[in-house]
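Trainee: got a predicted model here, sequence first, then my questions.
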Amino acid sequence: MPTTLLAADDLALLARGEHPRPWQHLGAQLLPGQGVRFAVWAPAARRVSVVGDFNGWDGRRHPLQRQGASGAAGAEFWAALVPDARPGQFYKYELEGPDGRLLPLKADPYARAAQLRPDSASIVPGPLPARQDLAPARRAADRRDAPIAIYEVHPASWRRPDGRFPSWDELAEQLPAYAADLGFTHIELLPITEYPFDGSWGYQTLGLYAPSARFGPPEGLARFVAACHARGLGLLLDWVPAHFPVDAHGLAQFDGTPLYEYADPREGFHRDWNTLIPDFGKPGVRQFLAGSALYWAECWGVDGLRVDAVASMLYRDYSRPAGEWLPNVQGGRENLEAISLLQRINRSLGAEAPGAITLAEESSSFPGVSAPVHAGGLGFHYKWNMGWMNDTLAYLREDPIHRRWHHDKLTFGLVYAFNENFVLPLSHDEVVHGKGSLLGKMPGDAWQQFATLRAYYGFMWGHPGKKLLFMGQEFAQPSEWNFETELPWALLQQPRHAGMQRLVRDLNQLYRREPALHRLDCEAAGFAWLQADDREHSVLAWARFDGEGGVVLVVSNFTPVPRHDYRLPVPAGFAAWRELLNTDAEIYGGSQVGNLGASLPTRADGSIALSLPPLATLFLKPD
């Protein structure tokens, strides 16, 4: 057997950690007419064998050969050609550590398919998927001047036919049609990269190149992506490079040493999640992570990646007390290696997968998250606005009579609203771990809870920033999300829940139809306060502009008191205004207080006289 099964040029790039597509060379590669080539990175191992269905799981049958001369670049990789291996067979790696100890059998880090938990073998895949470039229409739909309204979905619990996991084809038949009917522009899936523990919802992944077996064979994912695009929807995947679980078959101590993780627990162990932190400075780890990001965009044609837990990557002292973290080489708290890796990932996607976007779940005030790399930023296209979410939900938890004292929680977000390209997230994180549902956070009786949530959705859809809503909240699920059961779809038989769903549909349609509500989402020129200081009545109002003469007004009343003849100053140059949407309308379950479609003339003093419904948001446009 030859000692060099990897081409010299590729081996040199792999050894430097600079190969843009390591998945094409590492892992199990089907070579037509020859068998399957297995290749793995394990520099400290004394011996590596591949074991599986093709050799009776006998480590003596197919030892791997070091690639390159001993001590030379590339010698840290091992490879073997197995003529009898074929797609669909199970396999793992048997490694002997540097101390001669036989390690637990390891799954393939570059596996493109894996067994369903609790089993953990990798699966020999078929041919690599062909490159999938985004169509021009999809690229345009992901831009910052486009309407972006994201429906966040945990695919294992959106529907549970007969109590089991849905297949990709079942999801493809139902989910894109549902999201498109509600007017969403994108679906975002919680992590689908293979993970061992259901209760992690995919956020403790061990298979960064393998679609989870929970939903059937990987090729089903391609049909799901196509179904989304056929409905005019973009598909975003949650992607987790920040940490990985300690399961023995995974990346931990992969070759008998801390290969993928930092060696020092002050750098390499997540206290919050009992997980390990990748060594973001090690070339082979950087290549593994950057390659995974490009793989999902290029081989599966997804529109982009929402990168989880970015704040935990950026700071070495994240969730660590003094004395239990190590500073960087400059003595600071920033993780310089992680910062440069995120920049590399975003540069690579920009160059190799045109149109694909990245979104950062980043909860700190780190500057330039969505600024280009060439301008010193991290290079993300969008950042989740966690501050907006926390402030507004804290405000709404207050009894209406007390909201006057917390008015700034609704206005403060506009102080920094255009520092980044923001997404306003009402995500799964807000409806788990005892936090209840969005509806359950609203005070008062049932009528007030529903009315307040409707008003909040109107406030959100009228506010600068792209939108994200977690599944079930579109029809006001009253209970906390349970990942083990499907959504309570029977609630849609009840008028208030059906009315909430109709409101979300109408808000999405309005957001998409009116350029003023989306074109300058990320530009200060697209926003102006009309009423920011009426804390006594808990009323806020602003204008949204499209930069081409179009304007929409948004007015929110966060008390249960209707206010008639409310005088609101309006932009000059328009003789009259009419109501586009009222969250208190009867069709949404409201009390039908408002302006009832009447034309509202602009008065001599530059104001209009409004009827403000209780706990409601209005949208108006020049008549």
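Mentor: Done, it's in.
Trainee: contacts, neighbours, all on C-alpha from now
Mentor: Noted.
Trainee: if I look at residue 618, how far off is residue 205?
Mentor: Distance, residue 618 to residue 205, by CA to CA, to the nearest Å: 43 Å.
Trainee: residues contacting residue 404?
Mentor: 535-538 (CA atoms under 8 Å, 6 or more residues apart in numbering).
Trainee: oops, could you answer that again for residue 107 instead?
Mentor: So residue 107 contacts 91-93, 120-122, 249-250 (CA under 8 Å, 6+ apart).
Trainee: same thing but 6 Å
Mentor: Contacts for residue 107 (CA atoms under 6 Å, 6 or more residues apart in numbering) come out as 92, 121-122, 249-250.
Trainee: can you tell me how far residue 353 is from residue 20?
Mentor: Taking CA to CA, one finds residue 353 at 12 Å from residue 20.
Trainee: re earlier: restricted to strands, list the contacts of residue 107.
Mentor: Those of those mapping onto strands are 92, 122, per DSSP state E.
Trainee: okay, pairing it with this:
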Amino acid sequence: MDSETQPMQISPDQQLALSQGRCDTPFALLGPRPLAEGQWLTVYHPDLARLSVIADGGAVELPRVAGDLFAGPIPEGPYRLRAQAGSGAEWEFSDPYAFGPVLGEMDLHLLAEGTHRHLWRALGAHVMTHQGVRGTHFAVWAPNARRVSVVGQFNRWDGRRHPMRRVGQGVWEIFMPGVVEGVQYKYEILDAQGGVLQKADPVGFGSQHPPEKASVVRDITGFGWKDAAWMASRAGAQDRRAPISIYEVHPGSWRRRMDDGGRPLSYQEMARELVAYVKDMGFTHLELMPVSEFPFDGSWGYQPVGLYAPTIRFGPPHEFRDLVDAAHRAGLGVLLDWVPGHFPTDAHGLARFDGTALYEHEDPREGFHQDWNTLIYNYGRVEVQNFLIANAVYWLQEYHIDGLRVDAVASMLYRDYSRKAGEWVPNKDGGRENYEAIAFLKQMNVTAYGEAPGIMTMAEESTSFPKVSAPVDAGGLGFGFKWNMGWMNDTLRYMSRDPVHRGYHHDLISFGLTYAYSENFILPISHDEVVHGKGSLLHKMPGDEWQQFANLRAYYGFMWGHPGKKLLFMGCEFAQPEEWNHNGELNWLAASQPLHQGVQALVRDLNGLYVGLPALHARDAEPEGFQWIATDAAQSTFAWIRRGDAGDAPVVVVCNFTPVPRPDFRIGVPLAGHWREALNTDALVYGGSGMGNLGGVQADGPGQDGQPASMAVTLPPLSVVIFVAGAGAGEGAGRGDAKDGDPDGAEAVDPDDLAKD
């Protein structure tokens, strides 16, 4: 008789391996096997009194052959199983070992090669119909495991019950009929040393609420996007010549529902409230601190465990899509903080995933972050690169994310980052550069821009590493933008000094222009500046309360007038007086007070001005867009010109960083005629003194400062005044201008009107 038509004989050793959870070839032993007539079925199922087979319209008991092993002949064709426990309870289920593989040869080839750009479509947990039955396909990469089982609510977390099939080079898979959306699961792994591990799914789409650690089956198909107009046009909104003003948000602490136990807003509540607020404030983009699932609230998401799972803290995946969709329909881009630099050591995560240093380095000199007590990805392993690059594409494609801000890039670029001599391993040439991480970042950017046209990537990079935002084919890392950390540090140091000392530190303001065009820069005032004892942005400013507010308003005016895209952390837009607390919400009570409302109104108007005037954004990364007029260290004053393309009205920005008013302050300007005072940070409406220029000034003086004309302006104390050329004398003044003797000023600037100037 042909071996394919004989009853399956299982040896005592094989029976023991099944009962001890050591079997690594379950599909060779279990499930149906053809006979000359009908088929032979073998089932391993612990803790049953009886097991019956429902087939061909009837039910027959399957004999127990040894221990928890049942086997015998059954009719040909599909079947189901009926189990009976010792208590008498009965249930029916389909046999997972009756189903063939789901992964095809191409998936396995790309996974082995490390080039599967849509890796999440192969690995993870996928609700599907397979061989006519509804269930979930599970697949995981664990090449050094001796056995991998999927465990969960459906099998009492017993790894003996559903060992998986090994396919390809280190991939394990199984189709579990009847397992549907919302089911909790993990992978139980028998490692090479005989240890048993339970791990969350590295490519899982959902997780339990922390501190619980299981993955959750989530069906991420079938969302009805309504953002086609935004997706078709976003490339123009994210170009380096576009106005980009970013509101950075920690989703868990922007607002809380104090009438519901102080819980954070859900994704759907954010879709209504946060989106409306960001739109009203005139920002062009919303940036979310990491939303990939993370175990510890105090990490703010920067120590993720589930890179493919939007955190369940605020709702399931489709509700996160609701937030993105709402932002897009409001004309806002959505950016995510993304953390490919390290991961936590939590036992249910990636650390020694299959009992070996699979995702990380074995040597702690390469694989352990001393600053954060986290593990560093092994970028030299193609499968790890694939895992991370596919994750970037996943967020961009599955969630329509418009850009990724890559965290802690400096720590990735250098092998000696935050390490002493002897604590790091040089590269193959004896240097400190991390060649593998550099190659990874280049490939990530090439792939992301190729797979999701119109997106943008940003590097949080604090060193002078060259060409971070240059294209890869020009020798760069390929990022669209780089955070200008040097500008942020220098200018905040300057602003924190008493005005009487600022003249001795004049270069802290001007130095940024010496390298402003070496990268496509974003000027970031991020969460890092208002935590860990650094205090609030407001209280970094010197002087009494009025002076602190005036200094902060002047700083914002300077920032929005300076070349570079803008980023502001939540709460800073209304001068929150306290340091940020991730366990609470922003101080919205303070936001209702007049001085705070004034700062909020200023930021709103600065955004309107920035978006409406091409001179303030179109040439942010081009030296032709900026020209110094004059700087005076003794008076702590600065003046410069911003230019757009031909036909765009030039803009002049004048800063006075002392509390001394300066009437009749004469500066050179590129055009004679009327210059409208488009914004004045000292306007009464912003909480200032109300000193201004009566709506504008006439440039009717002789050439000065290398310019063909000049004008005498009034500089209020601790202020920035922005002038726009070409507005007729009869046109309305900008918000906060002293117009017709009224120090309260006029209504807000209309960006559409500004664009016509």
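Mentor: The structure has been received and is ready for your questions. The structure displayed is predicted, hence computed values, not measured ones.
Trainee: post the TM-score for the overlay when you can.
Mentor: For this chain pair, the superposition-based TM-score is 0.97 by TM-score structural alignment, normalised by the length of structure 1; 614 aligned residues with a CA RMSD of 1.2 Å.
Trainee: can you list the contacts of residue 107 of structure 1 in TSV and add neighbour count and distance to residue 612 of structure 1?
Mentor: Shown next, in TSV, are the contacts of residue 107 of structure 1 (neighbours: other CA atoms under 10 Å; distance: CA to CA, whole Å):
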residue	neighbour count	distance to residue 612 of structure 1
92	25	65
121	23	61
122	28	60
249	20	60
250	21	58
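Trainee: thinking again about what came up before, now the buried members of the contacts of residue 404 of structure 1.
Mentor: 535, 537-538 (16 or more other CA atoms under 10 Å).
Trainee: helices of structure 1, residue ranges please.
Mentor: Secondary structure of structure 1, counting by DSSP state H: helices at 8-16, 136-141, 155-158, 168-181, 219-230, 265-268, 283-300, 310-314, 336-352, 386-397, 408-411, 438-441, 446-462, 495-513.
Trainee: ok so, going back, the more surrounded of residue 618 and residue 205 of structure 1?
Mentor: Regarding residue 618 of structure 1 and residue 205, a neighbour count based on other CA atoms under 10 Å identifies residue 618 as having more, with 27 against 24.
Trainee: the more buried one against residue 580, yeah?
Mentor: No - at 7.5 Å, residue 618 of structure 1 does not count as touching residue 580 under the criterion of CA atoms under 6 Å.
Trainee: nearest to residue 560 of structure 1, of the helices of structure 1?
Mentor: Nearest to residue 560 of structure 1, of all the helices of structure 1, is helix 446-462, at 7.4 Å by CA to CA.
Trainee: orientation of that closest one relative to helix 386-397 in degrees?
Mentor: 150 degrees (axes from the mean of the first three to the mean of the last three CA atoms, to 10 degrees).
Trainee: residues in structure 2 aligned with helix 446-462 of structure 1?
Mentor: With TM-score structural alignment applied, helix 446-462 of structure 1 matches the range 545-561 in structure 2.
Trainee: what's the answer for stretch 266-285 of structure 1, then?
Mentor: Counting by TM-score structural alignment, stretch 266-285 of structure 1 corresponds to 365-384 in structure 2.
Trainee: contact partners of that stretch?
Mentor: Contacts of stretch 365-384 of structure 2 (CA under 6 Å, 6+ apart): 114, 342-345, 359-361, 385, 423-424, 436-437.
Trainee: repeat that for stretch 216-231 of structure 1.
Mentor: 167-168, 172, 176, 211.
Trainee: output the residues you listed as TSV; include the columns neighbour count and distance to residue 394 of structure 1.
Mentor: Shown next, in TSV, are those (neighbours: other CA under 10 Å; distance: CA to CA, whole Å):
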residue	neighbour count	distance to residue 394 of structure 1
167	21	38
168	21	38
172	20	37
176	26	33
211	24	37
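Trainee: identify the farthest-apart pair in those residues.
Mentor: 176 and 211 (18.5 Å).
Trainee: mean per-residue distance, the match of helix 446-462 of structure 1 versus structure 1.
Mentor: Compared with structure 1 after the fit, stretch 545-561 of structure 2 shows a mean deviation of 0.3 Å (mean CA distance after the TM-score superposition for structure 1).
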